[in-house]
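Undergrad: here is a sequence together with a model predicted from it:
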Amino acid sequence: MKGITYREAGVDVEKAEEFVRALKGIVSRTHRPWVLQGVGGFGALLRIPEGYRRPLLVASTDGVGTKLLVARAVGRFDTVGVDLVAMCVNDLLTLGARPLFFLDYFAVGRLELERDLELIEGIVKGCQEADCPLVGGETAEMPGLYREADFDLAGFAVGVVEEDRVVDGKGVVEGDILVGLASSGLHSNGFSLVRKVLLEEM
């Protein structure tokens, strides 16, 4: 029986290796003193920053939903990377946690280096804004599962909070002041509805 290669199966291993080499330098811009080993190994190695007496870890995972279709339609991918980090880190903040690190999962029908590096640049920008190191992730080229131009994106964030400083709403009492912050615009929630409204208006 003739041997079959990954390339013949639709997976470009050489392009994947080129992608990883390119992103290592980009990702290292997010690293902080508590990152001992980041991208490149099978796992990241970190220490909890000093100063915590009874640290609790807080974990969150999220995606950017159908905003990916908007990114593809306009050909701009960095913004969904920023949004991905924001979605996960904002969930940590609801419990009063400071982000410690971030991981991403990026699944594609076919690797496209220009698009994919733009997306990683967005994730790096989001991590820099959140002071949250990007320590690893997974890029999976799966032509049997995704159509050629299709891709999906998920993020995972872990943060830390002092046990006696957890924000959980238990201390809320009548008379407390509620502060609302205006959104800077559409982020990543509700884009199925937004796309439907816009497409019907066009």
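TA: The structure has been received and is ready for your questions.

Undergrad: rest of the way, CA atoms for contacts and neighbours
TA: Fine.

Undergrad: in the host helix or strand of E118, which residues are buried?
TA: Using DSSP states H and E, E118 maps to helix 113-130. By 16 or more other Cα atoms under 10 Å, the buried positions in helix 113-130 come out as 116-128, 130.

Undergrad: ok, residues contacting that helix?
TA: 15, 19, 22-23, 26-27, 29-30, 77-86, 89, 99, 102, 133-134 (Cα atoms under 8 Å, 6 or more residues apart in numbering).

Undergrad: ok so, going back, widest-spaced pair of the buried residues of helix 113-130?
TA: The span of those, defined through Cα to Cα, is set by D116 and A130 at 21.2 Å.

Undergrad: now do the helices in this structure.
TA: 13-27, 67-74, 78-93, 113-130, 191-201 (DSSP state H).

Undergrad: pipe those into TSV and attach distance to L153 per row.
TA: Output for the helices of the chain, formatted as TSV (distance: least, Cα to Cα, whole Å):
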stretch	distance to L153
helix 13-27	16
helix 67-74	8
helix 78-93	8
helix 113-130	10
helix 191-201	15
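
Undergrad: of those helices, which stretch is the most buried?
TA: Among the helices of the chain, helix 78-93 has the highest mean neighbour count (mean count of other Cα atoms under 10 Å), at a mean of 23.

Undergrad: another structure for you, compare them:
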Amino acid sequence: MPGSDAISAAHKSVTYADAGVDISSGDRTKERIKFLAKRTFNRNVLGGIGGFGALFQLDLKKWTEPILVSSADGVGTKLKLAFELGIHNTVGADLVNHCVNDIAVQGAAPLFFLDYLATGRLDASITEQVVEGLADACKANGCALIGGETAQMPGFYGDGEYDLAGFIVGAVEKSKLITGATIVPGDILIGLPSTGLHTNGYSLARKLFFEVAKYKPTQYIGAIGDKAGNALMKVHRSYLAIVQKLVNAGLVAGMAHITGGGITENLPRVLPKGTAAHVELGSWPVLPIFEHLRELGQVPQDEMMRTFNMGVGMIVVVPADKFSKAKALLNRAEEKFHVIGRIIKADKNDKDSRRVLYS
């Protein structure tokens, strides 16, 4: 028989906080989240943060035949670097901008966004930084942050670690939906510059920087002209503003957001059957960080092209007869761009016609 002390200990009241979940702390954090989220609200948002479901009323006066476009994504192992550097506000912007770009390529304007933040033990300061980044990016993209979930999961995540994912909904007029179906041989490929790795290829990049080269995150690297951590943490860019200008001017046949899989796997997603893409290597300036990563690991060219964006974060397919107008629009907007190739007719004997050919 266990002793009386053991019995007493066994019958001691145990709370959720004893198991690692501090509900009171979570409630206080949620109040701060509500404040940050409300900065992104517009007249279409009904109610506030805290209901079982978030409410958004589509303005039917603005839309004739709206198509809803949605996407979900995460930040990936870029978060590992955020933990080490203690930089948490930029990953929120990474997530929102990534999701915005994913629906913008189909011509959609973002309506609302929801996030999922899961951690071991809730750190109010870190959570606020993450949500502040989400809110700022939503505001910048004209998107309402109308809800989400903050989960405390002790034992599942290590101390100071969290995961972050998001879900976006946008809308586009059915008549203006961009699918790539009108792409034909001769169309021109315009590449819009990236700011860096964006949110892809971090498992390989971290291995090369921190295991192979043994860099410290705060170490300055002459080859890239920046500190290792700062270069890797550059925010995933939103292309929404310039893309909308091109779309509204009727200059776009298709678009590809260059994320995981690089140009090699993302551009074919918008190509119609019977076409392929000819991309000219050297037609755009590859960012120094990619060149340095390649040198560190002696990474083959094809592996680089299907792992990283290589300095091109968005590809816009423009009909040849509209290229002059597109060029003028981009110049007026002071948007840097590079003509990186053309659409070609696929070889009739090529069973996998929708692919990228490099030269």
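TA: Everything's here; your move. Just so we're clear, the structure is a prediction, and the values are computed from it rather than from any experiment.

Undergrad: could you report the distance from the most centrally placed residue in the first structure to D12 of the first structure?
TA: Nearest residue to the geometric centre of the first structure (Cα atoms, centre = their mean): G155, 3.5 Å. Going from G155 of the first structure to D12 of the first structure by Cα to Cα, to the nearest Å gives 24 Å.

Undergrad: and if you look at L92 of the first structure?
TA: Taken as Cα to Cα, the span from L92 of the first structure to D12 of the first structure is 36 Å.

Undergrad: stretch 34-52 of the second structure aligns to what range in the first structure?
TA: Stretch 34-52 of the second structure corresponds to residues 24-42 in the first structure, going by TM-score structural alignment.

Undergrad: distance between the matching stretch and the chain's centre?
TA: 15 Å (Cα atoms, centre = their mean, to the nearest Å).

Undergrad: tell me which residues in that stretch are buried?
TA: Within stretch 24-42 of the first structure, the residues that qualify as buried by neighbour count (16+ other Cα under 10 Å) are V27, T30, H31, R32, V35, G38, V39.

Undergrad: distance-wise, check the closest residue to the second one other than its chain neighbours relative to L92 of the first structure.
TA: Of all residues beyond its chain neighbours, the one nearest T30 of the first structure is P133 (4.7 Å), with distances taken as Cα to Cα, 6 or more residues apart in numbering. Here P133 of the first structure is placed at a distance of 14 Å from L92 of the first structure (Cα to Cα).

Undergrad: out of the buried residues of stretch 24-42 of the first structure, list just those in strands.
TA: Residues of those located in strands (DSSP state E): V35.

Undergrad: reformat the buried residues of stretch 24-42 of the first structure as a markdown table; add distance to G109 of the first structure.
TA: Formatted as a markdown table, the entries for the buried residues of stretch 24-42 of the first structure read as follows, by distance: Cα to Cα, whole Å:
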| residue | distance to G109 of the first structure |
| --- | --- |
| V27 | 23 |
| T30 | 28 |
| H31 | 30 |
| R32 | 33 |
| V35 | 32 |
| G38 | 26 |
| V39 | 23 |
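
Undergrad: of all the buried residues of stretch 24-42 of the first structure, which two lie farthest apart?
TA: By the measure Cα to Cα, R32 and V39 form the most distant pair in the buried residues of stretch 24-42 of the first structure, at 13.1 Å.

Undergrad: picking that back up, show me what the residue nearest to T30 of the first structure aligns to in the second structure.
TA: P133 of the first structure maps onto A144 in the second structure, by TM-score structural alignment.

Undergrad: count the neighbours of its match for me.
TA: 27 (other Cα atoms under 10 Å).

Undergrad: my guess is it meets N42, correct?
TA: Yes - contact criterion Cα atoms under 8 Å: A144 of the second structure and N42 qualify, at 6.9 Å.

Undergrad: tally up the residues packed near the aligned partner of I87 of the second structure in the first structure, please.
TA: Here I87 of the second structure is matched to R76 in the first structure, going by TM-score structural alignment. When neighbours are defined as other Cα under 10 Å, R76 of the first structure has 14 of them.

Undergrad: and for E148 of the first structure?
TA: Using other Cα under 10 Å, E148 of the first structure has 16 other residues around it.

Undergrad: next one: E162 of the first structure
TA: Neighbour tally, E162 of the first structure, other Cα under 10 Å: 16.

Undergrad: can you find the partner of it in the second structure?
TA: Looking across to the second structure (by TM-score structural alignment), E162 of the first structure lines up with E173.

Undergrad: correct me, but its match touches I67?
TA: Yes - if you go by Cα under 8 Å, E173 of the second structure and I67 touch, sitting 6.0 Å apart.

Undergrad: need the residues touching each of these two.
TA: Overlap of the contact sets of E173 of the second structure and I67 (by Cα under 8 Å, 6+ apart) is empty.

Undergrad: from Q128 of the first structure, how far out is N189 of the first structure?
TA: In this view, N189 of the first structure and Q128 of the first structure are 22 Å apart by Cα to Cα.

Undergrad: on that earlier part again, among the buried residues of stretch 24-42 of the first structure, which one lies nearest to D176 of the first structure?
TA: R32 (36.5 Å).

Undergrad: for that closest one, which non-adjacent residue is spatially closest?
TA: P133 (6.4 Å).

Undergrad: doesn't G81 make contact with K67 of the first structure?
TA: No - counting by Cα under 8 Å, K67 of the first structure stays clear of G81, with 10.8 Å between them.
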